[in-house]
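Engineer: Provided below are the primary sequence and the corresponding predicted coordinates.
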Amino acid sequence: MHMNLFSEIRSLVVDALAAMEAAGELPSGLDTANVTVEPPRDALHGDMATNAAMVLAKPAGAKPRDIAETLARRLAEDPRIETAEVAGPGFINLRLAATVWQGIVSRIIGEGAAFGRSDMGAGQKVNVEYVSANPTGPLHVGHTRGAVFGDALASLLDYAGHDVTREYYINDGGAQVDVLARSVYLRYLEAHGKEVEFADGTYPGDYLIAVGEALKEKVGDAYLGQGEEVWLSDVRDFATAKMMELIREDLALLGVRMDVFFSEKSLYGTGRIEAALADLEAKGLIYEGVLEPPKGKTPEDWEPREQTLFKSTEHGDDVDRPVKKSDGAWTYFAPDIAYHYDKVTRGFDQLIDVFGADHGGYVKRMKAAVSALSGGRVPLDIKLTQLVKLFKNGEPFKMSKRAGTFITLRDVVDEVGADVTRFVMLTRKNDAPLDFDFDKVMEQSRENPVFYVQYAHARVASVLRKAAEAGIEPSDAALQGADLSGLTHEAELTLAKKLAEWPRLVEIAARTHEPHRIAFYLNELASDFHALWNRGNEETQLRFLQEGDAAATLAKIALPRATAVVISAGLGILGVTPAQEMR
């Protein structure tokens, strides 16, 4: 079982309650499911607080303070508990003994990279679908945020014990792929020395020049002077494949590797859309009907037509949704239903889709579809990522020429590197807008969380190097064997307490699907570490290297070493390489 100090102390509370039942101090058979042990709202009140007396007062028919006082007495008998004080209406604030925090430091060094890993996920199969940009060009800065968020979320769920599949949905079924083919055909004509004009609606970006040349190499002049009926379908496949190569390269720049690339086109003409809708029909959820006009003003061209509708209101949607138009063509929604039906039939226990903010109107209908297709068994969580605004020298950052109209992922990574790009993209919650200032994210200051966290890791590396130079071998085995009973200063214990929060924080972040919590935590941890470092400049007893005292030095170094273990694990989830030194 992986270690989580909060759940250990909760077990202590539950055991004490059982002892109270056995002693007749509480009625037997009380349900302790809602008893929690959490950090108190105010750190001055102690290390942990429990609501046990408040939750059990009513079912026990007793006053919360009476239960709390008896429970506090029992808890105080445990050697891990220094004080147990009843506060307010019946909360119990606990202070833990210094030996508990010293033990955490030693345990982190012993467990290494495994400290904080959780088996909470219990091997549940989770599919995380992210990026899924149209295969019509390189990834832009908006896709970058979705890519980083989705990838960090997948790593976080993996770290918390889930069996994760990372998936990319290739939107190669719609009209935009025909536009791509026509744009590539123009570049193909250019490669043959012809003058061309990019009409509205074609993609003018330079990135298609090479694709036009590659097409010329492949087919020579076979498509010159030919109509679309000859070349469109071939050029579409050729161009899509080339664009997916480009997108894979872009993802690789960020260190993103997908397990599955799923083609939308594979759903058409293969009976897969029909099969998904047949499943819904068998459940009585497909009917022919006429929808109300949209709310607000009725559009000029709106006419009530009979369409094939999905009864999505039975699964929490606001209105039923068309899956087939009156002319018999599928709506956009139909292949999406089929795609999620495929995910459900692949046996996933949980689905997560990461979309751009412009997909907000899509959330309820998609959740309704998955709920209907899985009979309510498989939850779908849709995470929307808000826009990113780029700045440089105080001005909005200008587009790259290569893409024509937008800033590419490559532009951003070329400017600041993959590690900084990834970390900064996770310094805000996914649904909050993000300002990405190229100057700020490269600054070496406390205001820059990337630098601040990396600097903490690099400082630890330098401490270990200096210890080795002083003839003290700071191996993990030596540090684990060190006597840590001297780590009692408040600045040292503050840092150890922050380290003890890591396993609990991982579980909360995984449960809420919020990887930005990891970045926030690392920033707080770095802050506590730098504070201890700075105090060592004034107070010699807090220095990590204690002149001429190898035993004391080993004990002092254990704390920074444990800090580096946790920073390294956290950065690993975010997909960022820990710095060994700062340049």
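Structural biologist: The structure has been received and is ready for your questions.

Engineer: could you use CA atoms for every contact and neighbour count after this?
Structural biologist: OK.

Engineer: check which helix or strand Lys216 maps to.
Structural biologist: helix 209-219 (DSSP states H and E).

Engineer: show me what the helix or strand just after that helix is packed against.
Structural biologist: Helices and strands here follow DSSP H and E; after helix 209-219, the next one along the chain is helix 228-253. With contacts defined as 3 or more Cα pairs under 8 Å, 6 or more residues apart in numbering; DSSP states H and E, the packing partners of helix 228-253 are helix 175-191, helix 209-219, helix 409-416.

Engineer: now the element after helix 228-253, going C-ward?
Structural biologist: Trace forward from helix 228-253 with DSSP H and E and the next one is strand 260-263.

Engineer: adding another structure so you can compare the two:
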Amino acid sequence: MNIFAAFEERIGEALATLTRAGHLPAGLDLGRVVVEPPRDPSHGDLATNAALVLAKEARTNPKALAELLAAELRRDPRVTEASVAGPGFLNLRLDPEVYAAVIRAALGQGAAFGRGAAKPGLVNVEYVSANPTGPMHVGHGRGAVFGDALASLLAAAGRAVVREYYINDAGAQVDVLARSAFLRYREALGEPVGEIPEGLYPGDYLRPVGQGLAAAHGRSLLDRPEAEWLPVVRAFAIAAMMDLIRDDLAALGIRHDVFFSERTLQGQGGQGGGREGGAVAALIESLRARDLVYVGRLPPPKGQLPEDWEDREQTLFRSTAFGDDIDRPLLKSDGSYTYFASDIAYHADKLARGATELIDVLGADHGGYVKRMQAAVRAVSEGRASLDVKLCQLVRLLRGGEPVKMSKRAGEFVTLREVIDEVGRDPVRFMMLYRKNDATLDFDLAKVVEQSKDNPVFYVQYAHARASSVFRQAREAFPDEDFSGAALAHADLSLLSDPGEVEIMRLVAQYPRVVESAASAHEPHRLAFYLHDLASALHSFWNKGKDLPQLRFVNQTDRKSTLSRLALVAALRGVIASGLGILGVTAPDEMR
């Protein structure tokens, strides 16, 4: 039950009535009309911008239009007050029965409350896609959690979702991986290797890979030229690294439906989907047939020229025709494909597999990627699909406010697995989402395990545990009572009149809107913020009951008010569990 969606529909009906009465022209665009909670709760329960966004098109004064709309909405029995504020905002105050109906719906629908109806189309969410050259670091973890939570959020809002990982297994970095692993292979066979040469990966994580190669091949690779052992070692090392990455992801509760190999795009075989036989070449030819590929020269970059700048004829994609700043090269000077060419073919493959909306979750250093890939998706889909690129900013890892030193195992960074093992999955996931993805995140290993109100993940989980403890108290006080959601839905909710109780009801009513709006905006942090607000409302009312016994959730001398409050607590507990579930965080019944 989404009261905000219901009143958007009701406002549409009211505007239609005003149109039939000749107060408004026909055909107004209602796409920008929203119904939301007012910034100041004292102004009412709902606020709408309808008059403000429609006045210009309707050629009328926004305040006058708001007054007409208010008069029409006052006819609705659910509305107790409709008032115009400022230049034309319309605030609505609702009958308490509206919120009682929401609580009954939350109790009746259980886990389905707040979930959206099925919607058409398929969303492909690509996230993590870390190079298979070593264990994941904390920055990868942020993108992993963000992408996974976003996929769950979209599914909760009614979207069909595919979760995808792109394996970068065709670039120079996997050859470096192979040479690094071969060094560890020699080491495993007892050969002295000395210092790891510059340019190779120094981490201890490659020692097991070397030992695995030694067990599988003995000394047979030692006397073979690099051209022969490189593909063998590369395939072995990539498989080992992907096993390591999958294990790290599983520790964080991250899952993917598809692991897509870049090598398949170039007809080289590999893991995952893809069309064999040179999908990149086929894609370039299809674009060429549409006159979207040409041979030309690019203007020099602004400012100081890079050392590798070449003024030469190149095979270029007309990305400026689709909103990019410059046309983009598809071939390098040695005739091999650019990363951009492979990326176009990869996104075309996603579309060929049925995706109608694409989301890429990338690190902040990929900002230059956004316009060119959005242009490419517009081109290959002929405008039928969209791409949203979500950039996740850096994570600063701290302990008690001090930067954490690098990991000996990884060689260059602290691994994600080390962080999970130290603080647990829940703090990592929640805190990665308790800040907008495009803002730098300070992750303090000491703070995220504190049991205090200053620790957001503890604060929200504690609210669920507190709500569960209320029911344990209630069963002791009233052992003969049925506390199921179906039974509590019949409680007298008109007794919930204290401002703290009303605040909880209002927040519970916002849950379906939060799920829908956060999914639509691709911003899971909105859900994390909302859960913190809901937890705060419960903790505040709990503390109020310490001073005012008549407001306690369980009152042995007043069964009727106890059942009313338990209905409220059950609805709140269900929403917290649902919201935490979307974020991939557990909802404990007790906190130890």
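Structural biologist: Good, I have the coordinates. Treat the numbers as computed from the prediction; the structure is a model and nothing was measured.

Engineer: quick one: TM-score?
Structural biologist: Once superposed, chain against chain, the TM-score is 0.96 (TM-score structural alignment, normalised by the length of structure 1); 579 aligned residues with a Cα RMSD of 1.7 Å.

Engineer: what stretch of structure 1 does the helix or strand Ala571 of structure 2 falls within fall on?
Structural biologist: Secondary structure from DSSP H and E places Ala571 of structure 2 in helix 559-583. The counterpart of helix 559-583 of structure 2 in structure 1, using TM-score structural alignment, spans residues 550-574.

Engineer: tell me the buried residues in the matching stretch?
Structural biologist: By neighbour count on 16 or more other Cα atoms under 10 Å, the buried set for stretch 550-574 of structure 1 is 550, 552-574.

Engineer: and stretch 232-250 of structure 2, by the same measure?
Structural biologist: 233-238, 240-242, 244-246, 248-249.

Engineer: superposed on structure 1, what's the mean shift for it?
Structural biologist: For stretch 232-250 of structure 2, the mean deviation from structure 1 after alignment is 0.6 Å (mean Cα distance after the TM-score superposition for structure 1).

Engineer: can you count the residues close to the aligned partner of Ala281 of structure 2 in structure 1?
Structural biologist: Mapped onto structure 1 by TM-score structural alignment, Ala281 of structure 2 lines up with Glu274. By other Cα atoms under 10 Å, 15 other residues sit near Glu274 of structure 1.

Engineer: secondary structure element for Glu274 of structure 1?
Structural biologist: Going by DSSP H and E, Glu274 of structure 1 is part of helix 272-282.

Engineer: by contact count, what packs against that helix?
Structural biologist: Using 3+ Cα pairs under 8 Å, 6+ apart, helix 272-282 of structure 1 sits against strand 286-289, helix 333-345, helix 363-373.

Engineer: the next helix or strand after the shortest one aligns to what range in structure 2?
Structural biologist: This points to strand 286-289 of structure 1. Past strand 286-289 of structure 1, further along toward the C-terminus, the next helix or strand under DSSP H and E is strand 307-310. Residues 314-317 of structure 2 are where strand 307-310 of structure 1 lands when matched by TM-score structural alignment.

Engineer: mean deviation of the matching stretch from structure 1?
Structural biologist: So stretch 314-317 of structure 2 averages 0.9 Å relative to structure 1 (mean Cα distance after the TM-score superposition for structure 1).

Engineer: which residues in the stretch 51-200 of structure 1 form helices?
Structural biologist: Applying DSSP state H, counting those that start in this stretch to the stretch 51-200 of structure 1 gives helices spanning 52-60, 64-76, 98-111, 141-159, 175-191.

Engineer: closest to Glu395 of structure 1 out of the ones you listed?
Structural biologist: helix 141-159 (16.5 Å; Cα to Cα).

Engineer: where does the closest one end up in structure 2?
Structural biologist: Taking TM-score structural alignment, helix 141-159 of structure 1 hits residues 138-156 over in structure 2.
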